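In: can't give you the sequence, but here's the structure:
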């Protein structure tokens, strides 16, 4: 099989297929090439043990006033109870990802970050259905204040094929999370008056604990350790207006790094600075510096410098796709947020003012303590 010929055909038809919205296909091409050449090293990640959690109970107790609850299972893989609305009735994609293996730490972290960026307070139910598909369970409160939350949706992600929880969707599947049969649980609370998203929480395992990320009606966010309430998780979040253009000081630091090719030249720069430099290198065809900005992860399949430069010489379609993507990033990227769960890893999320969904760019710190871009960085 001629792998490069096949990739060339793929790139030439990308704009005419279901990949037409992917402006930069470099990462996808890398995955295809890696699989076809059978160089990917298969491995399974061990799932984090999960402690007992009551995330949904806490959320529901906080939001509900006294009243009766109607629970309607709408799980696409579970037979609906008589009279209940089945999840497929709304159309759209299934709410959850069904898989055979235990979700890895990486898969869980990526799904949590994706949901944080996708879900926004004030969204309508139709917007959420279009984005996520039908919920697994719908819980309704009959009666009560028109200003309080009265309807609650539950989604389960990274769920193992064939697994069915014992309890209903009104509580977090503690057993499933603890045993790795479910990776992430999402709860949404809706207002009675306008069916707008009032509050949401994401429950997920980390180490031996279960954490809950919650977004509140006033715009504040909080991460709680549900297993050990007195040991709260510290999450560093930075937000602001986004511009791709390098400032004078950033360009000077870029030139110093490009000339010296020493990691120490990046000392003190933040993740957003590195992302800007990375795309400046791509835009100016400074591929030597672009490659130098990659984090050399021994567990990834990053090509050698020589292989990387050689591929770029013949990849005219990829270069055009990159040019189009960078143009969109410059013109329509309007807001950024940087999320750091620990000292050595970060995700820079960019939100667009057109129809493109937010994109996350992954970075890691090197042994000398400077930030670099992960290979195939876009989430």
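Out: Okay, I see it. In this text the structure is predicted, and so the values were computed from the model without any measurement.
In: going forward, measure contacts and count neighbours with C-alpha atoms only.
Out: Fine.
In: look up how far residue 266 lies from residue 210.
Out: 35 Å (C-alpha to C-alpha, to the nearest Å).
In: report the buried residues of the helix or strand that contains residue 58.
Out: Using DSSP states H and E, the element containing residue 58 is helix 55-63. Using 16 or more other C-alpha atoms under 10 Å as the test for burial, helix 55-63 gives 55-56, 59-60, 63.
In: about what we covered before: and residue 210 and residue 266? Which one has more around it.
Out: residue 210 (25 against 21; other C-alpha atoms under 10 Å).
In: can you pull the buried residues of the longest helix along the chain?
Out: For the chain, the helix reaching the highest residue count under DSSP state H is reported as helix 316-332. Under the neighbour-count criterion of 16+ other C-alpha under 10 Å, helix 316-332 has 317-319, 321-323, 325-326, 329, 332 buried.
In: let's bring in a second model and compare:
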């Protein structure tokens, strides 16, 4: 009984933590493409959430310089792993930097984002460990040449969510760099 209450509370906290970083469920439909433009192909799957030495080096350089060119050759999966790493270590400046900017995307200003997220105090590290335990794998799914999704697939017996997966949308910005959409969880 206590374990069930703990899991329910933990699930609520985890979902709340993703809401803090701009994740929400969405009923928005995908844009309509001509049949030949739709890819929806799994390009890459991974169970590894950790950054490689190369990715960590890029992350650290990006954190020091905010040089967007460092991100130019990275795949959507690479960008998502940088995003996840920033979330995991509470690096909200870089977390914000990995979102696509522009009025049409609804991304708040850096100041508003940082004020909002820093007011929240939750047990992220234990939640992330629990979340990682319940994830079966990550899949990079190409939708079209400028849109990709990172699909977080949960284990069938997970107790965190009733959904089988969460989808984080990434969009290429005008410089050809993959960025997360502000409300990335669809």
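Out: The structure has been received and is ready for your questions. What you see is a predicted model, and the numbers here were worked out from it, not measured in a lab.
In: TM-score for the pair, please.
Out: For this chain pair, the superposition-based TM-score is 0.77 by TM-score structural alignment, normalised by the length of structure 2; 170 aligned residues with a C-alpha RMSD of 2.8 Å.
In: before we move on, back to that, so which of the buried residues of helix 55-63 of structure 1 comes closest to residue 139 of structure 1?
Out: residue 60 (10.1 Å; C-alpha to C-alpha).
In: show the contacting residues for the closest one.
Out: Residues near residue 60 of structure 1 by C-alpha atoms under 8 Å, 6 or more residues apart in numbering: none.
In: could you find the counterpart of it in structure 2?
Out: In structure 2, no residue is paired with residue 60 of structure 1, using TM-score structural alignment.
In: quick check: residue 60 of structure 1 vs residue 214 of structure 1, distance?
Out: 13 Å.
In: count of neighbours near residue 181 of structure 2?
Out: 22.
In: so which helix or strand takes in it?
Out: strand 178-185.
In: in terms of secondary structure, what does that strand contact?
Out: helix 76-88, strand 165-172 (3 or more C-alpha pairs under 8 Å, 6 or more residues apart in numbering; DSSP states H and E).
In: which part of structure 1 lines up with it?
Out: Going by TM-score structural alignment, strand 178-185 of structure 2 sits over residues 371-378 in structure 1.
In: strands of structure 2, start to end?
Out: Ranges of strands in structure 2, per DSSP state E, are 41-46, 135-144, 147-154, 165-172, 178-185.
In: to residue 100 of structure 2, which of the ones you listed lies closest?
Out: Here strand 178-185 is closest among those (C-alpha to C-alpha), at 4.9 Å.
In: and residue 343 of structure 1, what pairs with it in structure 2?
Out: Residue 343 of structure 1 maps onto residue 145 in structure 2, by TM-score structural alignment.
In: okay, now its match: neighbour count?
Out: Neighbours of residue 145 of structure 2 (other C-alpha under 10 Å): 11.
In: for the one 10 residues further on, same thing?
Out: The criterion is other C-alpha under 10 Å. On that basis, residue 155 of structure 2 has 15 neighbouring residues.
In: then residue 340 of structure 1?
Out: Neighbours of residue 340 of structure 1 (other C-alpha under 10 Å): 18.
In: next one: the residue lying closest to it once chain neighbours are set aside from residue 338 of structure 1, what distance?
Out: The shortest distance from residue 340 of structure 1 to any non-neighbouring residue, by C-alpha to C-alpha, 6 or more residues apart in numbering, is to residue 346 (4.6 Å). Distance, residue 346 of structure 1 to residue 338 of structure 1, by C-alpha to C-alpha: 7 Å.
In: among the two, which residue is more densely surrounded?
Out: Looking at residue 346 of structure 1 and residue 338 with other C-alpha under 10 Å, you find the greater number of neighbours at residue 346, namely 25 against 21.
In: so who does the more buried one touch?
Out: Residue 346 of structure 1 touches 271, 338-340, 362-364, counting by C-alpha under 8 Å, 6+ apart.
In: between those, which is nearest residue 68 of structure 1?
Out: residue 339 (38.9 Å).
In: surely the closest one meets residue 270?
Out: No. Judged on C-alpha atoms under 8 Å, residue 339 of structure 1 makes no contact with residue 270 at a distance of 11.9 Å.
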